[in-house]
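need the 3D shape of this:
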Amino acid sequence: MNDSAAPDLPPAERWRAEAARLGASPHHPPNHAVRNALAVVILLVATAVVVDFARRPALDWEVVWKYLFDPTVMTGIRNTLLLTVLSMALALVLSVVLANMRLSGNPLLRAIAGVYVWLFRSIPLLVLLILWFNIAIIYPRIALGIPFGPEWWATDTRNVVSGFWAAVLAFGLQQAAYTSEIIRASLLAIPTGQREAAAALGMTKVRTFFRIIFPQAMRIAVPPISNDTINLLKATSLAAFIAVPDLLYTVQTIYNRTYQIIPLLLVATIWYTVFVSLLSYGQYHLERALRRDRVGRIL
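Okay, here's the model as predicted:
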């Protein structure tokens, strides 16, 4: 810009004059009137839809409030939460092992983990659930002992793998296949230079993994794993197909007796919404705790 053309003007005025000389149009704040009007219309329509839905006689809110804290429903809630916690705990432990096997230098370990992930991602969850529920048909007895030798302990499979534990195994083993890929990708996202620096400091591979690599990988893995936990919570409703008394099964039991299908399904919907909201809230605070400026506090 030629400052000698207007030496007496303030810098801001000189820039505007130069911009006008070059043909640049002045910046005007955008007019959001149309956008704001559209947002108001959408809000009004959404409100009208929600109010109309809530006023439908089929919902029968008196029945909803009657059964919302019913002891049978509370038992179903307890089983749903227990299914979610046990299945996700199994999935997390197994997924860390599988992810490290996939990253191992041993081709046999990589192949075993790869086949596991391929197999459990290929089988639909409902099919896997029914298979585990009927595992006693394939293995009538469970025994511990020396292969092809004496048995130290044996029992019928049905005494060990009940419907509840069949659901835990089905949910946990399949979720491990998905979660292991999340953890593997998170581990690969950590620069190799950090491993080399830890080795230069004399740290063992195990110590390097748990003190340097794994905490950083978790910051990457927490959001998708949290989403998987929410999906797993909702997927536990499939346990109703094998008569596990979870939340959905208990409300089905009630409406099969009272024929009040919609109000009881609304009860289940309310509770699932509450738990998903709590998990989302916990995810938000967990992500904040794992931010880069707080890593030192959690290590």
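
drop to CA atoms for contacts and neighbour counts, all remaining ones
Noted.

tell me how many other residues surround the residue nearest to residue 156 when sequence neighbours are not counted.
Distance criterion CA to CA, 6 or more residues apart in numbering; nearest residue to residue 156, sequence neighbours excluded, is residue 141 at 4.5 Å. By other CA atoms under 10 Å, 15 other residues sit near residue 141.

ok, residue 141 to residue 275 distance?
Going from residue 141 to residue 275 by CA to CA, to the nearest Å gives 38 Å.

doesn't residue 144 lie inside a helix?
No. Read with DSSP: H, G, I helix; E, B strand; the rest coil, residue 144 is strand and lies in no helix.

next, the contact list for it, please.
The contact partners of residue 144, by CA atoms under 8 Å, 6 or more residues apart in numbering, come to 151, 152, 153, 154.

what secondary structure does residue 220 sit in?
Residue 220 is classified as helix under three-state DSSP.

which one is it nearest to, not counting chain neighbours?
residue 186 (5.8 Å).

check the gap between the one you found and residue 168 for me.
In this view, residue 186 and residue 168 are 26 Å apart by CA to CA.

list the buried residues of stretch 91-99.
91, 92, 94, 95, 96, 98, 99 (16 or more other CA atoms under 10 Å).

just the residues you listed now: which is nearest residue 223?
The nearest member of the buried residues of stretch 91-99 to residue 223, counting by CA to CA, is residue 92 at 14.0 Å.

quick one: the closest one and residue 177 touch, right?
No. When contacts are counted by CA atoms under 8 Å, residue 92 is not listed as touching residue 177 (9.8 Å).

make sure I have this right: residue 153 is in a strand.
Yes. According to three-state DSSP, residue 153 belongs to a strand.

packing partners of the biggest helix by length in the chain?
Scanning the chain for the longest helix, with DSSP state H as the assignment, gives helix 71-102. Secondary-structure packing of helix 71-102 (3 or more CA pairs under 8 Å, 6 or more residues apart in numbering; DSSP states H and E): helix 107-122, helix 163-188, helix 214-235, helix 247-258.

another one to check against the first:
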Amino acid sequence: MTEHSLPALAAGTAPAPTAEPPPPTDAVPAAQRVIPLRHPRRWVATAVVLVLLAQIVHGLAANRFYQWDRFAYWFMRPVITDGLLITLQVTVYSALLGLAGGILLALGRLSGNPVLRVVSWLYVWLFRSVPLIVVLLFLYNFSALYQSLSLGVPFGPAFVHFDESRLATDTAVAVVGLSLNEAAYAAEVVRAGILSVDQGQHEAAASLGLPRRYQFTRIVFPQALRAIVPAYVNQLIGLVKSTSLVFYVSLLDLFGTVQSMGSTYPGDIVPLLLVATVWYVILTSAVSVVQFYVERHYSRGALRSVPPTPLQRLGAAVRELRARAGKEAAL
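From the prediction side, this is the model:
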């Protein structure tokens, strides 16, 4: 430091800065800003899809052939709701019996007993090979082959007799036929779910000294449900639609009622078919909602965080839009 600079420092004057301070963030030139990536093809695809949806909605609303006034008339008529209740009743009974039978068949196929393995495989092979309508018609005409059923010693005396005509009501035939068919497909779904569990889990369960029943119900089966639930819900949706075949065994479910009313009122065939379509969509949508929450429940042990519910996703999307709008306004 020189002698000439001493008086200046003593007087309190600061030295001249050597460099200019950096500009504030808001003053960054436009050429240096980060420009978000544009997706023109995505916007074009979105516009095309929206135009197609608008055309479909316009065609449904403007075409008088659909007779939406008659649709509204038939939608909640007692005759339709009675058929809907029969559809729900047959579906619930068949789903429960089919799942129980599928679990037993799956355990039989995985059993170390060769007789159980062969019998279970033959059952699955047979009922997956025969169409459902053939099974229903065969059971409906079962009384022509066997007028009565009995329990006793094979080729010997019978202890209990059943009148087949009293047992084989229309509802019983429908439930039994659907359950037999459903059990064959449910068996493969359950077997695949059990095989998807890591072998180490089986060994760990066995090392705890638990009985085989507890190993299956407490350790193996809860983990297998993560793979069973999505596939079996598809089976349930197919079962809901398969109930429309019980019309051919004289059971007036939802579809059978629509067919009957269509024959009585031929001018209302299209609105009646639309009524059946909407009710089947509602039923399958309800099953899908139950599937989502069941999968969410059983995913807790496999995922770090459970999937968000639709309301949570909607709230996150709204917050994201607000944040994006705030950033654009700031720019």
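
TSV for the buried residues of stretch 91-99 of structure 1, including distance to residue 163 of structure 1?
Output for the buried residues of stretch 91-99 of structure 1, formatted as TSV (distance: CA to CA, whole Å):
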residue	distance to residue 163 of structure 1
91	18
92	22
94	21
95	23
96	27
98	26
99	29
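
on that earlier part again, for the residue mapped onto the residue nearest to residue 156 of structure 1 from structure 2, what are its contacts?
Mapped onto structure 2 by TM-score structural alignment, residue 141 of structure 1 lines up with residue 148. If you count contacts by CA under 8 Å, 6+ apart, residue 148 of structure 2 has them with 161, 162, 163, 164, 165.

do that again at 7 Å, thanks
Neighbouring residues of residue 148 of structure 2 by CA atoms under 7 Å, 6 or more residues apart in numbering: 161, 162, 163, 164.

the third one: neighbour count?
I take that to be residue 163 of structure 2. By other CA under 10 Å, neighbour count at residue 163 of structure 2 equals 13.

so what's it up against?
Taking CA under 7 Å, 6+ apart, one finds 147, 148, 149 in contact with residue 163 of structure 2.

mind checking what it lines up with in structure 1?
Checking TM-score structural alignment: residue 163 of structure 2 goes with residue 156.

repeat for residue 297 of structure 2
Using TM-score structural alignment, residue 297 of structure 2 pairs with residue 289 in structure 1.

I'd like to know how far the equivalent of residue 230 of structure 2 over in structure 1 sits from residue 277 of structure 1.
In structure 1, the residue matched to residue 230 of structure 2 (TM-score structural alignment) is residue 223. As for residue 223 of structure 1, its distance to residue 277 of structure 1 is 15 Å (criterion: CA to CA).

higher neighbour count, the two?
Between residue 223 of structure 1 and residue 277, counted using other CA under 10 Å, the more crowded position is residue 223 (17 against 13).

what's near enough to touch the more buried one?
Counted by CA under 7 Å, 6+ apart, residue 223 of structure 1 has zero contacts.

8 Å - rerun?
Residue 223 of structure 1 touches 283, 287, counting by CA under 8 Å, 6+ apart.

any idea how far it lies from residue 61 of structure 1?
If you go by CA to CA, the gap between residue 223 of structure 1 and residue 61 of structure 1 works out to 36 Å.

please apply the same query to residue 121 of structure 1.
Distance from residue 121 of structure 1 to residue 61 of structure 1, by CA to CA: 41 Å.

and the residue nearest to residue 220 of structure 1, what's its match in structure 2?
Alignment note (TM-score structural alignment): residue 186 of structure 1 maps to residue 193 of structure 2.

from memory that match sits against residue 222, does it?
No. In this structure, residue 193 of structure 2 is not within contact of residue 222 by CA under 8 Å, at 9.9 Å.

these two - which one has more neighbours?
Neighbours per residue, other CA under 10 Å: of residue 193 of structure 2 and residue 222, the larger number sits with residue 193, 22 against 17.

contact partners for the more buried one?
224, 225, 226, 227, 228.
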